[in-house]
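Peer 1: Need a 3D model of the sequence below.
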Amino acid sequence: MWRSLSRAGLTNIPTLLTRSAASLLSGFLCLLAPHAATAQDAQEFSTQAGTVLVETLATGLRHPWAVEVMPDGGLIVTERPGRLRILRDGELSAPIEGVPDVAARGQGGLLDVALDPQFATNRALYLTHSASDGDGYGTVLVRATLSDDQRRLTDVRELFRMSKFTGGGQHFGSRIAIDKDGSLFFGIGDRGQRDRAQDPRDHAGAILHINPDGSIPASNPYRGGTEGRAEIWSKGHRNPQGITFDQGDGKLLTVEHGARGGDEVNNPQPGKNYGWPVITYGKDYSGAEIGEGTAKDGFEQPLYYWDPSIAPGALAVYRGSMFPEWDGDLLVAALKYQLLARLERDENGAITSEERLFDGEFGRIRDVVVAPDGALLIVTDEDNGAILRVSKAPTQ
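Peer 2: Below is the predicted model of the structure:
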């Protein structure tokens, strides 16, 4: 084709077509690349607390999993394929260098990020991710330091590696909650092998607790390591993907996936067993019964459960000034129904009602955090994932 056009004297057409194709390709790549959104990307929604404004802060992220607010107001966000970026002043950074190699398989990859309580001075952060070895895949937690120019991680050190790697690509957990003493709580799912959740010598299906240097806290129930793994705090969890402390009363709260039903909110206590798969409020995906019912001696009951499953991805407790009506309420990100669930609590902390927000509007909601100004920050777990901000809508 090019030869015949050239012979006809149209020698500039290949160049023009090549430039046109390059322009189209460049435009296509720009659409795929992460970028900050414009101020016009905002929508209003009615809620029981009044009208809220949802602004799109950035798009083009590849399955973002977690977001945290940095002391200077920047947002640090993980992408499941293994990238860590910072959104600041409307600009998304290039991927931060030095992130550990991740096994981005199935539900695995780069998962949570948590900032050390002294981050402003020590620049330390924690990451969970799935890793691979010769036996399969499992969950790992690392500590690292963000460089002064915020372009790379240094001093990357593995603090925890789960005891048994296997071939499945599901139920890795794994969010991090930092207690007031600086110790770390995080969850790991049953890795698709449900009986592992009842084995105290297996890290799967558990809430874990370690010190910031990887050592074992004195409060852990199996600290001696004779009756169970020393890092284990509680067992019987199917796949906990939300974990947080209520700054109001200091309680540890988690939310975990059920099967077709039986998602749970729990308050994990040391040495307690939360039932999976012996008791559950859900059925298998086939419709078959699981375990021995919904209650049995020796197993704890959830604070709240969903049937059918909403597929919870994260949990936050609202303690902020922007929405005083929500003070103390739980906020649960949901993947399956693509919503944010607000669980209202009474003065004793009991869950009394549920409000569902943004149902199906933004895709799979993976994370929710409360920003220092009281607004909510949300990430959507999509090929073209976004960071959203939820605030009070301006009054007319």
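Peer 1: From here on, just use CA atoms for contacts and neighbour counts.
Peer 2: Fine.
Peer 1: roughly how far apart are the residue lying closest to Asp329 once chain neighbours are set aside and Gly293?
Peer 2: With sequence-adjacent residues excluded and distances taken as Cα to Cα, 6 or more residues apart in numbering, Asp329 is closest to Glu344, at 4.8 Å. Relative to Gly293, Glu344 is positioned 27 Å away (Cα to Cα, to the nearest Å).
Peer 1: ok, those two, which is more surrounded?
Peer 2: Glu344 (19 against 14; other Cα atoms under 10 Å).
Peer 1: wait, doesn't the more buried one sit right on Tyr318?
Peer 2: No: with contact defined as Cα atoms under 8 Å, Glu344 does not reach Tyr318; the gap is 10.2 Å.
Peer 1: any common contacting residues for the two?
Peer 2: Jointly contacting Glu344 and Tyr318 under the rule Cα atoms under 8 Å, 6 or more residues apart in numbering are 326, 328-330.
Peer 1: what would these look like in CSV with distance to Ala104 and secondary structure?
Peer 2: Listed next are the shared contacts of Glu344 and Tyr318 as CSV, based on distance: Cα to Cα, whole Å; DSSP: H, G, I helix; E, B strand; the rest coil:
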residue, distance to Ala104, secondary structure
Trp326, 36, helix
Gly328, 35, coil
Asp329, 34, coil
Leu330, 30, strand
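Peer 1: want to put them side by side, so please do this one too:
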Amino acid sequence: MNKTLRLSLLSLGLLVTSLSAVAQQLNTEKATLQMDTVATGLEHPWGLAFLPDGRMLVTERNGNLRYVSANGELSKPLTGVPTVLAAGQGGLLDVILHPDFATTRQIYLSYTEPGAENTSSTAVALATLGETGLSDVKVVFSAQPKFASRHHFGSRLVVTPDRKLFVTLGDRGARRHDAQTFDTHHGKVVRLELDGQIPADNPYVKDSAVLDDIWSYGHRNIQGAALHPTTAELWTHEHGPQGGDEINIARATLNYGWPVITYGEEYGGGKIGQTEKDGMEQPLHKWTPSIAPSGMAFYLSDAIPGWQNNLLVGSLRFGQLVRLELDGDKVSHEERIMIGQRIRDVRQGPDGAVYLLTDQANGQLLRLRAAAN
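Peer 2: This is a model prediction of the structure:
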């Protein structure tokens, strides 16, 4: 190799190294961030939970549950995970810790539960976490009816300060009109006791025409949910059809309109419904064109300057992290931060960093933190 070629290749290598380093730094409106790749090799990761010992739990849509160490090492898949139908949008979905995890070692998993004749529905299991697997697995919720569809399962899990469990559910695609009925779980948010029983103060427990666990209805496909840091109300976002993605506060007995009202349209074009109707809630914020939202968290730390109490939402379609500033229950400002990969989950870590899961065959766990001065 001649000297000129060697120098050219060396210069190219230095340039690639330089560009790689620059690409890891993100300039945002409020802070300069460093983006670190914590782990790779995850197969379409979906949900993330932080453990007290510094490790993390990550679900993979194919049915695997893994530990991820602080330095990014992946464990072998844990044993004992319930049978999962991993097809289409279904599979192993969310994971959260039981509020008494420190003493019980219990976790919740949401997943696509197979039924007879190619049917399925969203289910939630409570299990005890061990070093190599799960034990004492108990299904505490199973959406009804099961249906032969591979779309719109939801499903985020949230535990409230008063020790109730919210489960967000999708309309299953072809069953969109079920979101307006009261005899199915399709297109609903349900509220449960931690053991899956029905809370005595649920809004419909005295109405024999409504499933007792229903909290709100008229939803399309909720894949983001988080509790407001002050009000403790459940904030959600849901996918719209070719536009009309929404952020809502899921309040008891309220009807969020799908598919009667929507700001989206049929795939390929065509009107679905109208945009407003008495008795149906307008979204707090909406996106057209659709960003395909997934994952959501309120940022409560001061580790990233200027982000306190902002709402963070992942975008599958545009590969972005969307930062929303709030004025009460209104969105006053939106910033889109380019990550460059489909974002499936968004969580604030114990260290004040923001952790992102990327939805791809070689999925990553990314960490956003304030860059060093």
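Peer 1: where does the residue nearest to Asp329 of structure 1 land in three-state SS?
Peer 2: Assigned with DSSP: H, G, I helix; E, B strand; the rest coil, Glu344 of structure 1 falls in the strand class.
Peer 1: The lengthiest helix in structure 1 maps to which residues in structure 2?
Peer 2: Longest helix in structure 1 by number of residues (criterion: DSSP state H): helix 13-32. For helix 13-32 of structure 1, there is no aligned range in structure 2, judged by TM-score structural alignment.
Peer 1: can you give me how far that helix is from the chain middle?
Peer 2: Here helix 13-32 of structure 1 is found 37 Å from its chain centre; the criterion is Cα atoms, centre = their mean, to the nearest Å.
Peer 1: Give me the residues contacting that helix.
Peer 2: For helix 13-32 of structure 1, contacts defined as Cα under 8 Å, 6+ apart pick out 2, 5, 60, 384.
Peer 1: can you tell me how far the residue nearest to Asp329 of structure 1 sits from Val265 of structure 1?
Peer 2: Taking Cα to Cα, one finds Glu344 of structure 1 at 13 Å from Val265 of structure 1.
Peer 1: Counterpart of Glu264 of structure 1 over in structure 2?
Peer 2: Checking TM-score structural alignment: Glu264 of structure 1 goes with Glu246.
Peer 1: dump the residue contacts of its match.
Peer 2: 237-240, 283-287.
Peer 1: Pull out the buried members of those residues.
Peer 2: 237-240, 283, 285-287 (16 or more other Cα atoms under 10 Å).
Peer 1: So which of the residues you listed belong to strands?
Peer 2: 237-238, 285-287 (DSSP state E).
Peer 1: Is it possible to get a markdown table of the shared contacts of Glu344 and Tyr318 of structure 1 that adds neighbour count and distance to Gly74 of structure 1?
Peer 2: Below are the shared contacts of Glu344 and Tyr318 of structure 1 laid out as a markdown table (neighbours: other Cα atoms under 10 Å; distance: Cα to Cα, whole Å):
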| residue | neighbour count | distance to Gly74 of structure 1 |
| --- | --- | --- |
| Trp326 | 20 | 25 |
| Gly328 | 22 | 26 |
| Asp329 | 23 | 26 |
| Leu330 | 22 | 24 |
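Peer 1: Looking at those, point me to the pair that's furthest apart.
Peer 2: Greatest spatial distance among the shared contacts of Glu344 and Tyr318 of structure 1 (Cα to Cα): Trp326 and Leu330, at 8.4 Å.
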